[in-house]
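K.L.:
I'd like to go over a predicted model; first the sequence, then the structure.
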Amino acid sequence: MSAPSVLSASLAPGRHEPLGATVRDGGVNFSVFSAHATRVEVCLYDEAGTNELARHALHGPVDGVWTGFLPGARAGQRYGLRAHGPHAPREGHRFNAAKLLLDPYAREIVGEFRNLPEDHGYPFGHPDGPAALDERDNGATALKARVAAPLAGPGPRASAPRHAPQDVVLYEVHVKGFSMRHPEIPQALRGSYAALAHPVSIAHFKRLGVTTLSLLPVQFAVDEPHLLGTGLRNYWGYNTLGFFAPDPRLASAAVRHDPTAVVAEFRAMVQTLHEAGLEVVLDVVYNHTPEGNEWGPTLSLRGLDQKSYYRLQADDPSRMENLTACGNTVNVEHPRVAQLVLDSLRFWVGEMGVDGFRFDLAPVLGRTAAGHDPQAAFYTALRQDPLLSQVHLIAEPWDAGPDGYQLGRFPGRFMEWNDKFRDGARGFWLGHGPDGKAVTRGEFARRFGASSDVFHPTGPCGDPGQRSPLASINFLAVHDGYTLNDLVSYGRKHNEANGEDNRDGRDGELCGNFGVEGPTDDLAIRDARERARRGMLATLLLSQGTPMLYSGDEFGNGQGGNNNAYCQDNEIGWLDWPNADDALIAFTAELSRLRRAHPLLRHAEWFAVQGCSPETGSAGSTGSPQRTSALRWFHPDGHEMREHDWNDDRQFALSALLSDPHERLLLIVNPGATPTRIALPAAGEGTSPWRLLIDSSGELAPATLSDHALTAPARSLLLCIAAPLFS
């Protein structure tokens, strides 16, 4: 049907579901939620997206939903929304029909956000500030949605691998940063979805033994206003505006300007990774939007129905509640807002094929007027949904609001980023914790054991009977903070390149330079750093819980001490493949292989801890005594750890005996700067003598141990095995 007939067609009442723009029955169905609007219009634009061709009023509302069916319209049509209603900031309303709004359900987005004055609902410089009304029309320059054609085929979900929970090894990675400097990936593909699924990339993932890629945000994002014009951009992507659209900036150059082709490239990436046995988890940002606080632009949700979509301050609804430190907070407690989030998640699983989600600032999603509620309706909906209940659900268990630290308090279905493991493991090998004091053996044992003080059913924060050791996602470094290489090379942050006078980023992040700030030719310092780094990697991959490796840490990638490289879309933020340490990659791969080979290192249930527990300081068990797998802790002198041994801040070496009917493993840890003699417990009747499998320091080669003791090298972690003589 020709364009003129579409433009002159009258809009019939449409279907309420699904929300968004849907091609059907020879036309397009539009459905939009706004509980407080008095009129909602869909505006059609030309191919360039600059000229408004027609404006149609939607029918409704019915239960807050406005609908319309436009016969003759088809995929590819550019459109935006205008919402009429009260401009009453003191009541929480900021309707302004002069502002073209992006459909929250847009699956294809065209245009560029430039933060022009007319993108704001108030005139810059007006004495009334955000309470004033700017009636300039921004339709010519605003972002537009483009009607998407139905996706063809069964999609990549059909080929998704299903790794057993205890086998999962996560790998946090930025789509662009992974490949931009990779010499073996074609230049035309570098930095793209296609590059992440290139055979060279897959070969690296398989060599490392990771099972699940955790991608930094890939949903359509825009840059913060303060970055525009600086030459910097929001590289990490934690500023999502389009919850149903993959970001075109992460697509290969050949397809970047065609939203349909971007979707196809993303789906092909997931399909290829699935065929290689790799899962794909997305980092998603449903806690805030780029519309910021009351001074921010009017792009989508604010203009459609601010009072429904955002949390407003109870004593002053003209101001946004800021539980995210990003200016606003999405009101997921509202049923229709929860629906938006759930519909988006279903789209990424059902249509795009992904295998789970890591929820940024996850407590926001369970916030009620009384604070964070582990039984919030949103969490219940996730766990009951036929599709979403099958995928990984990972919480970043803190936000910026009151009582925002919720580690261990999410429903049992969730895994959680465990910063206690991060700080405990770092501090043990660096020789000091966040408070400057020594990290004790008791603290190390807790973190090695999957933080049973946090996640165990009988722990003070546990969800009785529902938490597994695998709920603890253990990590040493992630995108936000130092890389592993930098945390052993710097004693303070170096964020000068961010243009904020080094004020941004986390102050006091746990790190240590071993005597010299930054790179050094001092061989003793370099050796100490290398031993500490390898000891941490061994701790990460041999501990109980679910390990997560930060991309680049396996080969010594650094960022020059920048612990907040969110805006560094350059060689600071990209992985430094030209200087990759292949020996460190091989070491990391061997640790991963050992984890796969020995079920005792990836236990899905809590061990029966015999003897003195680091949690209680007394004889007891953090697991069922009927279980056949056990964990025992030993002092270097050979006796089982006693109450006073756990908190002794003069000695730090210890060993752990893990056993079941099939094998016995001995983990020996010496984080100190000098070698330490360690008495070996008896290998056990009917077993072979202890055999050393790996020494993180590299001093000792794998061999059978003939004595009842050994000298653990300085800053080393050793793993030994005693296997049954007869199976």
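P.N.:
Alright, I've got the coordinates. Residues are numbered from 1 along each chain as shown.
K.L.:
going forward, measure contacts between C-alpha atoms and count neighbours the same way
P.N.:
Will do.
K.L.:
Which elements pack onto the longest helix along the chain?
P.N.:
With DSSP state H applied, the helix covering the greatest number of residues in the chain is identified as helix 523-542. For helix 523-542, the elements it packs on are helix 419-430, strand 546-550, helix 582-597, strand 716-722, judged by 3 or more Cα pairs under 8 Å, 6 or more residues apart in numbering; DSSP states H and E.
K.L.:
Comparison target, given below:
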Amino acid sequence: MQQQVRRVEAGAPYPFGATVTQRGTNFALFSDNAEGVELCLFDGAGGTEQERVAVTECTDGVWHCHLPGIGRGQVYGWRVHGPWAPEAGHRFNPAKLLLDPYARKLVGEIKWDDALHGYPVGGGDDADLSMDERDSAPFMPKARVVTTLPLTATTAPRNFWPRTVIYEGHVRGLTMRHPLIPDDMRGTFAALGSQPMVEHLQRLGVTALELLPVHAFTQDRNLVEKGLANYWGYNTLNFFAPEPRYLGNGGLEEIAAAVDCLHQAGIEVILDVVYNHTCEGNHLGPTLSWRGIDNASYYHLMPGEPRFYDNLTGTGNALNTSHPRVMQMVMDSLRLWATVYGVDGFRFDLATTLGRRPEGFDPGHPLFLAMRQDPVLGRCKLIMEPWDVGPGGYQLGNFPAGFSEWNGDYRDVVRDFWVGSDGLLPSFASRFAASSDLFGEGRRRPWSSVNFITAHDGFTLQDLVSYDHKHNEANGEDNRDGHDDNKSWNFGVEGETDDPEILEARARQKRNLLATLFLSQGVPMLLAGDEMGNSQGGNNNTYCQDNEIGWVDWDRQDEALTEFVARLAELRKKRSALSRPAFLTGVRNERGVPDVAWFAVNGARMTEEEWNKPHAKCLVVRLAPARQGDVSLLIMLNAAQHGVDFTIPPGGSGKWEAVLDTAAQLEGERRDMGETVIAEGRSLIVWEARA
């Protein structure tokens, strides 16, 4: 390695990271507690450190310089000097090469070695109090300088929230087994924008594709050693660079091209983002970036014991978003993905952590306020996962206006209802009606509730009706990982079966759950593969299964079920009663018709006694249209095992036509008010008013 020989200019403290100028590149790194910073320049492959540049300019805690003649393609990393004082929260170690938090593209990948740790591994409980002086550069990925020109060419669809249908998928898992996508394209952003993928989403009526994490992430050392992989990606290495495995031959431009293709089809792109923690783990984790740059600024440390991390996320650490520079990093990352790559929204993993202050969760946290006032992010769809593992971590319904939330209560109540649990009618009706008891205050709207039956974390829909218990043996944790309370039912046989009666019962139950999802107020979210009967063999925690267990099996496609989902999406799109922009109140409109009315099976209005019958498992809901000229809907739900006589309630036009029946018995038939129909056991029927 050469000593510093080039001319170094002062440069500017903003923007952070590496910014190409007309004469060279500006570099800027925040570290309020550092005593010195070195910029390390590498060859094009990132294998050889060629030069170190001492950065002497520091403005407001930002170390910066400008290097003439350095341009696009340069590979670099940082070394930061300061005290090694874990008891005081400082873990500076210049022997460790550090990845730029603002890196836009990575070179190489982590090669696990003890030298990646700032302390001597294997030295006992107090090992992290000593500093390890081995160079970590040979084992570290580096950053590559790229230009910052906008890449997307399309205009965002900006689909109205009430008309939104979300499809949660994984870049690799969604495309790795697709028979119509070329082998060399599978598992990449390019595959997401391919014609077969786009056409499938359009057929389903999907308006937003929500992707599991695409930020660069680590392959956890313990998983690699067990022959497994970090599949889901919830262990972020960098918030600005994409996961390299998801890039094909098109480089960064490939992301924007995929977004453009989806936009042209009217489909928005939402990213699942993990700003609550990083891949550096607890005090015994590796030193890869933030820990070595400014540990005391970036992380929540334990009050009075800053050697240790406040493990609010269950992953070993939590980012301190109350620090202005950490909040700035999050905001800069979000804006980059929204402006450069054209992303339309974000789902925030363990979002309660993002609003943490020393005294607990704060709905008025500055980060939330900053997102809502931002001229770019304020127009995005912002969805919060409203929990973490810290004290008071479950905050469903407590996020401020402007944010939607994953409604875990909806998932649990709807599953319980269709399994046949007792005493659920009041809570089921609330969840079916967009959970106004949770989201009705603060001028929030029904789309505050993102409803789901299944998600990446848990059983698929097929497994929900096929397994009573999780089967995670392939994860190498003796089946201890994953949720135990799945609210599932196998209908008498655990797993696969060829019993026709059980297969029909399972198929109907899937239709019941899907129909409930699409008929509920709020925003439906469908898990990729549920529309075709995808199974994970009972594994409800496929975080480490980057293989056939975790990937969607397109060869298994249930064409009838796929068509059923498409029908549901079309019904939701066509009938304004299902996608209202305001919460249901039961108040009569100018035509004297209430927006919602609830009935018992005898056709009479639900009474308090009816609502509170412990064994009642049937309900009728009538929904008035939100649009002039549209028709009312009548929905009958029977979660009992046996058929039940339902009486068509009074009101409306008097004549109703069955447009959907999960038992496939009554579709196309018409009934007058006062007439009786039999709803088969565990079935759902939708009627449309006819003049």
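P.N.:
Cool, got the structure. Since the model is a prediction, treat every value here as computed from it, not as a measurement.
K.L.:
Could you quantify their similarity as a TM-score?
P.N.:
Overlay of the two chains. TM-score (TM-score structural alignment, normalised by the length of structure 2): 0.97; 686 aligned residues with a Cα RMSD of 1.7 Å.
K.L.:
follow-up on the earlier one: compare the helices and strands packed on helix 523-542 of structure 1 and give me the one nearest Gly491 of structure 1.
P.N.:
With distances scored as Cα to Cα, the stretch of those nearest to Gly491 of structure 1 is helix 419-430 (11.0 Å).
K.L.:
Structure 2: matching residues for that closest one?
P.N.:
Counting by TM-score structural alignment, helix 419-430 of structure 1 lines up with residues 408-419 of structure 2.
K.L.:
What's the average distance for the matching stretch when superposed on structure 1?
P.N.:
With mean Cα distance after the TM-score superposition for structure 1, stretch 408-419 of structure 2 departs from structure 1 by a mean of 0.8 Å once superposed.
K.L.:
ok, back up a step: over which residues of structure 2 does the longest helix of structure 1 lie when aligned?
P.N.:
Across structure 2, the stretch matching helix 523-542 of structure 1 (TM-score structural alignment) is residues 500-519.
K.L.:
For that stretch, what is the distance to the chain centroid?
P.N.:
Once both centres are worked out by Cα atoms, centre = their mean, to the nearest Å, stretch 500-519 of structure 2 turns out to sit 25 Å from its chain's centre.
K.L.:
next one: stretch 48-57 of structure 2
P.N.:
On the basis of Cα atoms, centre = their mean, stretch 48-57 of structure 2 sits 38 Å off its chain's mean C-alpha point.
K.L.:
got it, and stretch 587-596 of structure 1?
P.N.:
23 Å.
K.L.:
Could you do stretch 81-94 of structure 2 as well?
P.N.:
A distance of 34 Å separates the C-alpha centroid of stretch 81-94 of structure 2 from that of its chain, computed with Cα atoms, centre = their mean.
K.L.:
Can you mark which positions in that stretch are buried?
P.N.:
Neighbour counts over stretch 81-94 of structure 2 (16 or more other Cα atoms under 10 Å) mark His81, Gly82, Trp84, Ala85, Pro86, Gly89, His90, Arg91, Phe92, Asn93, Pro94 as buried.
K.L.:
Next: stretch 133-147 of structure 1.
P.N.:
Taking 16+ other Cα under 10 Å as the basis for neighbour counts, the residues of stretch 133-147 of structure 1 that come out buried are Leu133, Asp134, Arg136, Asn138, Gly139, Thr141, Ala142, Leu143, Lys144, Ala145, Arg146, Val147.
K.L.:
What lines up with the fourth one in structure 2?
P.N.:
Right, the one you point to is Asn138 of structure 1. If you follow Asn138 of structure 1 across to structure 2 using TM-score structural alignment, you land on Ser136.
K.L.:
doesn't Asn93 make contact with its match?
P.N.:
No - taking contact to mean Cα atoms under 8 Å, the distance of 10.4 Å between Ser136 of structure 2 and Asn93 leaves them out of contact.
K.L.:
Just tell me the aligned range of stretch 264-282 of structure 2 in structure 1.
P.N.:
The alignment of stretch 264-282 of structure 2 onto structure 1 (TM-score structural alignment) covers residues 275-293.
K.L.:
my bad, stretch 450-461 of structure 2
P.N.:
Per the alignment by TM-score structural alignment, stretch 450-461 of structure 2 matches residues 473-484 in structure 1.
K.L.:
what about that stretch, how long is it end to end?
P.N.:
The straight-line separation of the ends of stretch 473-484 of structure 1 (Cα to Cα, to the nearest Å) is 17 Å.
K.L.:
contacts for that stretch?
P.N.:
If you take Cα atoms under 8 Å, 6 or more residues apart in numbering as the criterion, stretch 473-484 of structure 1 is touched by 172, 415-419, 421-423, 425-426, 450, 505-506, 509, 533, 536-537, 540, 545-550, 553, 556-559, 561-566.
K.L.:
now swap in stretch 395-405 of structure 1 and tell me
P.N.:
So stretch 395-405 of structure 1 is in contact with 322-325, 358-364, 371-372, 406-408, 410, 414-417, going by Cα under 8 Å, 6+ apart.
K.L.:
Try it again at 7 Å.
P.N.:
323-325, 358-364, 406-407, 414-417 (Cα atoms under 7 Å, 6 or more residues apart in numbering).
K.L.:
How about stretch 569-582 of structure 1?
P.N.:
Under the contact criterion Cα under 7 Å, 6+ apart, stretch 569-582 of structure 1 has outside partners 177-178, 180-182, 233, 235, 552, 555-557, 559, 565.
K.L.:
picking that back up, contacts for the longest helix of structure 1?
P.N.:
The set of residues that contact helix 523-542 of structure 1 without belonging to it, under Cα under 7 Å, 6+ apart, is 425-426, 429-430, 474-475, 484, 488, 514, 547, 591-592, 595, 601, 696-697, 715-717.
K.L.:
Could you do stretch 378-385 of structure 1 as well?
P.N.:
Contacts of stretch 378-385 of structure 1 with the rest of the structure, by Cα under 7 Å, 6+ apart, involve Ala338, Leu365, Gly366, Leu388, Ser389.
K.L.:
rewinding a little: and which of the buried residues of stretch 133-147 of structure 1 is nearest to Thr676 of structure 1?
P.N.:
Nearest to Thr676 of structure 1 out of these is Leu143 (Cα to Cα; 63.8 Å).
K.L.:
against structure 1, where does stretch 307-314 of structure 2 fall?
P.N.:
Residues 318-325 of structure 1 are where stretch 307-314 of structure 2 lands, counting by TM-score structural alignment.
K.L.:
That stretch: how far from the chain's middle?
P.N.:
22 Å.
K.L.:
Show me which residues of that stretch are buried.
P.N.:
Applying a neighbour-count criterion of 16+ other Cα under 10 Å, one finds Ser318, Arg319, Met320, Glu321, Asn322, Leu323, Thr324 buried in stretch 318-325 of structure 1.
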